[in-house]
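**Student:** need the 3D shape of this:
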Amino acid sequence: MQIKLQKGDKAPDFRLKNADEIEIALKDLLTKRVVVYFYPKDNTPGCTTQAEEFSALVESFAAKDTIIVGISPDTPQSHRNFIAKKSLKILLLSDPDKSVATRYGAYGKKMMYGKEVQGIIRSAFVIERDGSISQSFYNVRAKGNAQKVFESL
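**Tutor:** As a prediction, the model looks like this:
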């Protein structure tokens, strides 16, 4: 049975490495509202679109006292390259064993090209300062996801 986090649920805590190999914990970020989104892979078309759209809105999110965190199974080195190549302005964290994605219900069975596969389920969550989830979005489209999340604030 796959987890689906809902409004009011406590966001699962995490401690993951960023692009500079520094461990970042959710509790360290909760001085602001946090948008956490899970995506499959750096430098792929959909994931690039999503990261660029979140980066383009980073100031708008900041004006609402909100920071953006993208999480994927990629390595910190891959994140460094992705950030540099695409001039991203968002925090990317590495979840190599997919344990955080699993706790958020963002890893599991999904349909891809008509076949059921195990993988990252593109998802986004709005986490309030108290650590509770105020919005959850599962099986989102990469294009337009940043705008939808922003409009939900």
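
**Student:** use CA for all of it now, contacts and neighbours both
**Tutor:** Noted.

**Student:** residues near the nearest residue to residue 123 once chain neighbours are set aside, how many?
**Tutor:** Spatially, and ignoring its direct neighbours in sequence, residue 123 is nearest to residue 138 (4.4 Å; CA to CA, 6 or more residues apart in numbering). Residues lying near residue 138 (other CA atoms under 10 Å) number 16.

**Student:** check the secondary structure at the residue nearest to the spatial centre of the chain for me.
**Tutor:** Nearest to the mean C-alpha position of the chain, by CA atoms, centre = their mean, lies residue 37 at 1.7 Å. Following DSSP: H, G, I helix; E, B strand; the rest coil, the label given to residue 37 is strand.

**Student:** does the closest residue to it other than its chain neighbours count as helix, strand or coil?
**Tutor:** Closest residue to residue 37 apart from its sequence neighbours, by CA to CA, 6+ apart: residue 124 at 4.0 Å. Secondary structure, three-state DSSP: residue 124 is strand.

**Student:** before we move on, the earlier item: isn't the residue nearest to residue 123 up against residue 110?
**Tutor:** No: using CA atoms under 8 Å, residue 138 is not in contact with residue 110, being 11.1 Å away.

**Student:** contacts only, for residue 47.
**Tutor:** The contact partners of residue 47, taken as CA atoms under 8 Å, 6 or more residues apart in numbering, are 39-41, 142.

**Student:** the structure of the following sequence is requested for comparison with the preceding one:
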Amino acid sequence: MTRLEPGSPAPDFTLTDQDGSPVSLSSLRGRRSVLFFYPAAMTPGCTREACDFRDSVEALAAAGIEVLGVSRDDEAKLRRFREEESLTYPLLSDPDHAVHEAYGAWGEKMNYGKKIEGVIRSTFVLDADGRIEHALYNVKATGHVARVRNLLGLS
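**Tutor:** The predicted structure is shown next:
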């Protein structure tokens, strides 16, 4: 499994958001962004993480940082998740997990004591040139956004 390191170029992609609109990484050039990969919309841990990002989105935006969430969920589920939780940033659909794989956010993991293949909860901070500033793998949903804010000097 590929693990991205700080300084390496972030793999480019084009995915559709919750409304079916295409979003490309290249469209974010010129500003920093946080890209977080989560296993499934509307599950307890993912909802906690998404809401923590929602609650920090103003502070991140004030620092010139855009937030995007990525999961394997389809657009309709992402739209429902966004509406139910009042999420104010794009949620991107990666149903074949190709972008997850490019970022090292897909692979073997332990789930209730069993090895399975699936989403590895991960967050990436990208600089304005599309390079990895921080690559955080196997993060916990609770408390994770506070850690990201600390890394960015926004706590």
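
**Student:** still on that earlier bit, pull the most distant pair out of the contacts of residue 47 of the first structure.
**Tutor:** 41 and 142 (11.9 Å; CA to CA).

**Student:** the residue nearest to residue 37 of the first structure and residue 77 of the first structure, how far apart?
**Tutor:** 23 Å (CA to CA, to the nearest Å).

**Student:** just want to know which of the two has more residues nearby.
**Tutor:** A side-by-side neighbour count of residue 124 of the first structure and residue 77, using other CA under 10 Å, places residue 124 first with 25 against 14.

**Student:** what does stretch 24-43 of the first structure contact?
**Tutor:** With contact meaning CA under 8 Å, 6+ apart, stretch 24-43 of the first structure is reached by 13-18, 47-48, 65-74, 78-79, 82, 93, 101, 106, 119-131.

**Student:** quick one: that stretch to chain centroid distance?
**Tutor:** 6 Å (CA atoms, centre = their mean, to the nearest Å).

**Student:** please apply the same query to stretch 45-58 of the second structure.
**Tutor:** The answer for stretch 45-58 of the second structure is 11 Å, by CA atoms, centre = their mean.

**Student:** just the strands in the first structure please.
**Tutor:** Per DSSP state E, the first structure carries strands over the ranges 15-18, 23-25, 33-38, 66-72, 91-94, 107-112, 115-120, 123-127, 133-137.

**Student:** most distant residue from the middle of the first structure?
**Tutor:** The first structure, CA atoms, centre = their mean, max distance from centroid: residue 114 (24.8 Å).

**Student:** the longest helix seen in the second structure versus strand 65-71: what angle between them?
**Tutor:** Identified as the longest helix of the second structure according to DSSP state H is helix 44-62. Relative orientation of helix 44-62 of the second structure and strand 65-71, computed by axes from the mean of the first three to the mean of the last three CA atoms, to 10 degrees: 160 degrees.

**Student:** go through helix 44-62 of the second structure and flag the buried ones.
**Tutor:** Residues 45-54, 56-57, 60 are the ones in helix 44-62 of the second structure that count as buried (16 or more other CA atoms under 10 Å).

**Student:** for stretch 131-138 of the first structure, same thing?
**Tutor:** For stretch 131-138 of the first structure, by 16+ other CA under 10 Å, it's 131-138.

**Student:** now which residue in the first structure aligns to residue 79 of the second structure?
**Tutor:** Under the alignment by TM-score structural alignment, residue 79 of the second structure pairs with residue 80 in the first structure.

**Student:** show the contacting residues for its match.
**Tutor:** Counting by CA under 8 Å, 6+ apart, residue 80 of the first structure has contacts 19-20.

**Student:** what sits against the residue lying closest to residue 46 of the first structure once chain neighbours are set aside?
**Tutor:** Once flanking residues are discounted, residue 46 of the first structure sits nearest to residue 142: 5.4 Å by CA to CA, 6+ apart. Neighbouring residues of residue 142 of the first structure by CA under 8 Å, 6+ apart: 46-47, 49-50, 122.
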